[in-house]
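# A structural model of the following input is requested.
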Amino acid sequence: MFRKPLAFTLATILSSIAFSHAEPTQAANHSDAPEIYFDLPIVTAAVPCARSGSGGLVDIELRLSSMIVAPEPKKIDQWIVRCQPRSSEVQIADYAPRTEVASGIAGPIQIKTTDESSKSVGLSIDGAYGNLAHGNVGADRGSKKFESLQYDRIAPVQAVTASGTINRGRGVYFKLKWTEQQVLEGEKTFQLTLSVPANWRGGLVDVSVIAQSEKKSFGGWDSEVVTLGKANFVVAVYGEGDNDAMHAAKSLAASEEALRKAAMANQRSPNPITGLMRNVTSLFDSNKQELSDRWLERLLLEGTSPHVDKQILALPVATRVAALDYCDARQTFVNLNESSDDTNRYVAAKPAMKRVVNE
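Predicted structure coming up:
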């Protein structure tokens, strides 16, 4: 008697699950998917350009690439790029490109004005004396004056690239506009000159980029800024010619790649039955909070500890080990600027950390 309603209920639940999962996927492929992707090498060399007893200056080059993937992309109005070294001992000494302006008009604007004035006076007298004589006297006087003025006016300009320091000189920003002379797709090069201490061998630089478009409402009265794509990167910068620092930077890059692969593998459900039961439970539990993937962002950008972060502690063992390996590689690279005693104390503490995770 009760089998049909029960079967109907299960069928309804399964169809609801399929619908709830298909709809967000479709939205992610259309409205939520970014229209532009960015890429930046994780390792770069710093070239010394000046050296003194208390420190020196090094030049680094950041090659930021972009690819527009939308078949009918929106107009990209500007990029905003921010760069900042993590170490408080490193300051921004110089940067390029600097603020640049350009105009949509080639050459100056020529303006010419002409003023013409004319004066004329005329006199005419006609007379006759019977049938014997006729007379005509006339006089005319006229003058014309022309004045011409021609000059060049500078064509109006707009900022193509704007740049300056942020966070009290510890970082720098670049704002790039899309114009007839500048296309915001492909590779753009940014140069930073860092003021570093005397014992500096390498460090981390945080780079963020966001692509924006100004969207006008109906009628053009209001406008809003729409984000078309964004990305965050951590660049390992090492001193040119320092082989140990170069190997430590490349080891950090390999650890980050392994961590990202482990994070992507963790997002896939290995057991479809387990995933099905989790989705059925979420239909009846409106207060259920799913684990976010912000743990990767916190680990890479904010330097959170994998030993105290609740989301990282809830990850599978393989993912937690990848997170620990990345933290070890990052700490090894950062410790290049520290004394040997501090480095030895950290290396001695690493086995204890691994034992805590395995337990």
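
# Could you use CA atoms for every contact and neighbour count after this?
Will do.

# next SSE after the strand or helix carrying residue 6?
For residue 6, the host element (DSSP states H and E) is helix 3-30. Next along the chain after helix 3-30, taking DSSP H and E as the criterion, comes strand 36-39.

# Give me the buried positions along that following strand.
Of the residues in strand 36-39, 36, 37, 38 count as buried by neighbour count, 16 or more other Cα atoms under 10 Å.

# I figured the last one hits residue 231, correct?
By that I understand residue 38. Yes: contact criterion Cα atoms under 8 Å: residue 38 and residue 231 qualify, at 6.4 Å.

# coming back round to it: would you mark the buried spots in the helix holding residue 6?
Going by 16+ other Cα under 10 Å, helix 3-30 has these buried residues: residue 17.

# nearest to residue 356, of the buried residues of strand 36-39?
Comparing the buried residues of strand 36-39 against residue 356 with Cα to Cα picks out residue 38 as the nearest, at 37.0 Å.

# any idea what sits nearest that closest one, other than its immediate chain neighbours?
If the residues on either side of it in the chain are set aside, residue 38 comes closest to residue 66, at 4.4 Å by Cα to Cα, 6 or more residues apart in numbering.

# measure the one you found to residue 124 for me?
85 Å (Cα to Cα, to the nearest Å).

# Of these two, give the one with the bigger neighbour count.
Shown here are residue 66 and residue 124; by other Cα atoms under 10 Å, residue 66 has more neighbours (17 against 9).

# Let's verify the more buried one: helix, strand, or coil?
Assigned state for residue 66: strand (three-state reduction, DSSP: H, G, I helix; E, B strand; the rest coil).

# Surely it touches residue 189?
No: Residue 66 lies out of contact with residue 189 (Cα under 8 Å); the separation is 11.6 Å.

# Identify the contacts common to these two.
Residues within reach of residue 66 and of residue 189 at once, by Cα atoms under 8 Å, 6 or more residues apart in numbering: there are none.

# what number of residues lie near residue 282?
With other Cα under 10 Å as criterion, residue 282 counts 15.

# Surely it forms part of a helix?
Yes: counting by three-state DSSP, residue 282 is part of a helix.

# Please determine how far it is located from residue 276.
10 Å.

# cool, residue 115 as well?
87 Å.

# between the two, who's got more neighbours?
residue 276 (15 against 9).

# in what helix or strand does the more buried one lie?
Per DSSP H and E, residue 276 falls inside helix 272-284.

# What sits closest to the residue nearest the centre of the chain if chain neighbours are left out?
Geometric centre of the chain, nearest residue: residue 209, 1.4 Å, by Cα atoms, centre = their mean. The shortest distance from residue 209 to any non-neighbouring residue, by Cα to Cα, 6+ apart, is to residue 81 (4.4 Å).

# structure for this one too, so we can compare:
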Amino acid sequence: AVDSVTKHGSTILHAAVYGGKIDVVRFCLDAGCKVNAVDDEGRHALMAAVSCRCDIKIIEILLDAGSNLSVTHKLTKRTALHEAICQHYVLATHLLIDRGGSLTAIDHEKKSPLFLACQRGLCETVAYMLSKGNCPTSSPFASALPIHAAASQGRASTIELLSDHGCDLNQTNEKGETPIMTALAEDCFSSVRALLQCGCDLEAQNKVTSLQICCILHEDPHPHLGLEPLFLALTHKNVPMMKMLLQCYCHIPSRTIRVLTKLLKQTQGLNSHYTPQQKEEIFSLFTQHLITPFTLADACRRRIRACLGCPIQVKVKHLPVADKVQNYILMESEFEAWHEIEQDMPGGSSGFSDIFVRRESY
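Here you go, the predicted model:
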């Protein structure tokens, strides 16, 4: 009978999908198999087809037969769209979006399709979602913010896409961290570079006066040393990162530099983790920025960047100044040099998924 099921609840249509034969899938549907019948785990034929990366024609046939895009897996609560993104199945992802797949559906971890795409660095998919106009760039759940997912995984190109579509680069997650804090905690040079290039605020923590979630997680008063960008870069002994940060602060963080210098000199546990050469380089960097005043042009640029905020590339283009001045404000030569530094780092400039070679069914 066409309604026969296995002990795990799989139907004949499930079997046809797993077999990957287009004509068999058509035959089952013509014979009366229910297109939305689910197995014991809550998977219907469409979700099964996406999970095993079936031929895109099979997915089209199931959709044409009325497959429900809102069906969720019993355990993960993921829809077929979530699953397509997890499988890096770009063709299926775009098809499901075109057929009405929800861009706001969340799984059991409160993650939206955009979050999963940002986490995996699927730039083409992220761009496609954002182009639809009804894809929120943020989330009501602080633990599942797309920009933080991209920042923690080194997805520079994804960060730039989110910024171009109006994403707030200074929002905080459930730990009270802005995206750049998250990127620095993971030592993601490419993410930090992209966030700075898009105009994020390095001093966002210093501008908050009310009690924040981070105040519960940290013992020292706000602003917390453990969330200071320069401190986070120091914990990874990343001198190139510290140099980049110091060139982008609106005001040199003198208090933080003095505290870090004191900690490096007097805290035995911290001191022992740095070689004499590393400490000498760090002390020299700190001293240089404490005693060397900004040039007038540099001071003006830092202030203009701080006032404009993100997306700075868009806002600068509206300034009534020459192209050469716009390029200076955007720090194009500096960011080009930092981008070159990324190429010599493990994983390249943007992590593996930004250079992911798409695998589609043939």
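
# Quick check: TM-score for this pair?
The TM-score (TM-score structural alignment, normalised by the length of structure 1) is 0.22; 124 aligned residues with a Cα RMSD of 6.4 Å.

# contacting residues for the residue nearest to the centre of structure 1?
Residue 209 of structure 1 touches 79, 80, 81, 82, 230, 231, 232, counting by Cα under 8 Å, 6+ apart.

# Next: residue 43 of structure 1.
235, 236, 237, 238, 249, 250, 253.

# Quickly find the element holding the last one.
Counting by DSSP H and E, the element that carries residue 253 of structure 1 is helix 243-267.

# Mind giving me the packing neighbours of that helix?
Other helices and strands packing on helix 243-267 of structure 1, by 3 or more Cα pairs under 8 Å, 6 or more residues apart in numbering; DSSP states H and E, are strand 43-51, strand 223-239, helix 317-334.

# if we go to 7 Å?
strand 223-239, helix 317-334 (3 or more Cα pairs under 7 Å, 6 or more residues apart in numbering; DSSP states H and E).

# Show me which of those has the highest average neighbour count.
Greatest average neighbour count among those goes to helix 317-334 (a mean of 20), per mean count of other Cα atoms under 10 Å.

# elements contacting that one?
Short answer (3+ Cα pairs under 7 Å, 6+ apart): helix 317-334 of structure 1 packs on helix 243-267.

# ok, 10 Å please
strand 202-216, strand 223-239, helix 243-267, helix 310-313, helix 340-358 (3 or more Cα pairs under 10 Å, 6 or more residues apart in numbering; DSSP states H and E).

# can you redo these as TSV with distance to residue 323 of structure 1?
Shown next, in TSV, are these (distance: least, Cα to Cα, whole Å):
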stretch	distance to residue 323 of structure 1
strand 202-216	18
strand 223-239	15
helix 243-267	6
helix 310-313	8
helix 340-358	11
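
# looking at the ones you listed, which is closest to residue 321 of structure 1?
Of these, nearest to residue 321 of structure 1 by Cα to Cα is helix 340-358, at 7.7 Å.

# distance between that closest one and the chain's centre?
36 Å (Cα atoms, centre = their mean, to the nearest Å).

# Does anything pack onto that helix? Which helices or strands?
helix 317-334.

# could you give the angle of the helix it packs on to strand 223-239?
60 degrees (axes from the mean of the first three to the mean of the last three Cα atoms, to 10 degrees).

# Skipping adjacent residues, who's closest to residue 260 of structure 2 in space?
Spatial nearest neighbour of residue 260 of structure 2, chain neighbours left out: residue 231 (7.1 Å); criterion: Cα to Cα, 6+ apart.

# Correct me if wrong: that neighbour contacts residue 258.
No: counting by Cα atoms under 10 Å, residue 231 of structure 2 does not reach residue 258; the two are 11.2 Å apart.

# Which one's more surrounded, these two?
Comparing residue 231 of structure 2 with residue 258 by other Cα under 10 Å, the one with more neighbours is residue 231, at 19 against 14.

# next SSE after the strand or helix carrying the more buried one?
Following DSSP H and E, one finds residue 231 of structure 2 within helix 229-235. Using DSSP H and E, the helix or strand that follows helix 229-235 of structure 2 in sequence is helix 239-248.

# list the buried ones in that following helix?
So helix 239-248 of structure 2, judged by 16+ other Cα under 10 Å, has buried residues 239, 241, 242, 243, 244, 245, 246, 248.

# Please name the residues that touch residue 261 of structure 2.
255, 279, 282, 283, 286, 287 (Cα atoms under 10 Å, 6 or more residues apart in numbering).

# What about the residues you listed, which are in helices?
Assigned to helices by DSSP state H, the following of those qualify: 255, 279, 282, 283, 286, 287.

# Just the buried subset of these, please.
Applying 16+ other Cα under 10 Å to these flags 279, 282, 283, 286 as buried.

# ok, for the third one, nearest residue in space, not its chain neighbours?
The one in question is residue 283 of structure 2. residue 261 (6.9 Å).

# between the buried ones among the ones in helices among the contacts of residue 261 of structure 2, which is nearest residue 339 of structure 2?
residue 282 (21.8 Å).

# doesn't residue 242 make contact with the closest one?
Yes: contact criterion Cα under 10 Å: residue 282 of structure 2 and residue 242 qualify, at 8.8 Å.

# where do the contact lists of these two overlap?
residue 234.

# Identify the contacts common to residue 38 and residue 231 of structure 1.
Residues within reach of residue 38 of structure 1 and of residue 231 at once, by Cα under 10 Å, 6+ apart, are 208, 209, 210, 211.

# Next one: the last one from residue 251 of structure 1, what distance?
Think residue 211 of structure 1. Counting by Cα to Cα, the gap from residue 211 of structure 1 to residue 251 of structure 1 is 31 Å.

# These two: which is more packed in?
Counted by other Cα under 10 Å, residue 211 of structure 1 and residue 251 do not tie: residue 211 has more neighbours, with 25 against 17.

# thought that one was touching residue 67?
No: with contact defined as Cα under 10 Å, residue 211 of structure 1 does not reach residue 67; the gap is 11.4 Å.

# Buried ones in the helix holding residue 231 of structure 2, by neighbour count?
229, 230, 231, 232, 233, 234.

# For the first one, which non-adjacent residue is closest in space?
Spelled out, it's residue 229 of structure 2. residue 181 (6.1 Å).

# hang on, the one you found packs against residue 233?
Yes: counting by Cα under 10 Å, residue 233 is a contact partner of residue 181 of structure 2 at 9.5 Å.

# For residue 94 of structure 2, grab the count of nearby residues.
18.

# contacting residues for the residue nearest to residue 317 of structure 1 when sequence neighbours are not counted?
Leaving aside its sequence neighbours, residue 317 of structure 1 sits nearest to residue 358 (Cα to Cα, 6+ apart; 7.4 Å). By Cα under 10 Å, 6+ apart, the residues touching residue 358 of structure 1 are 317, 318, 320, 321.
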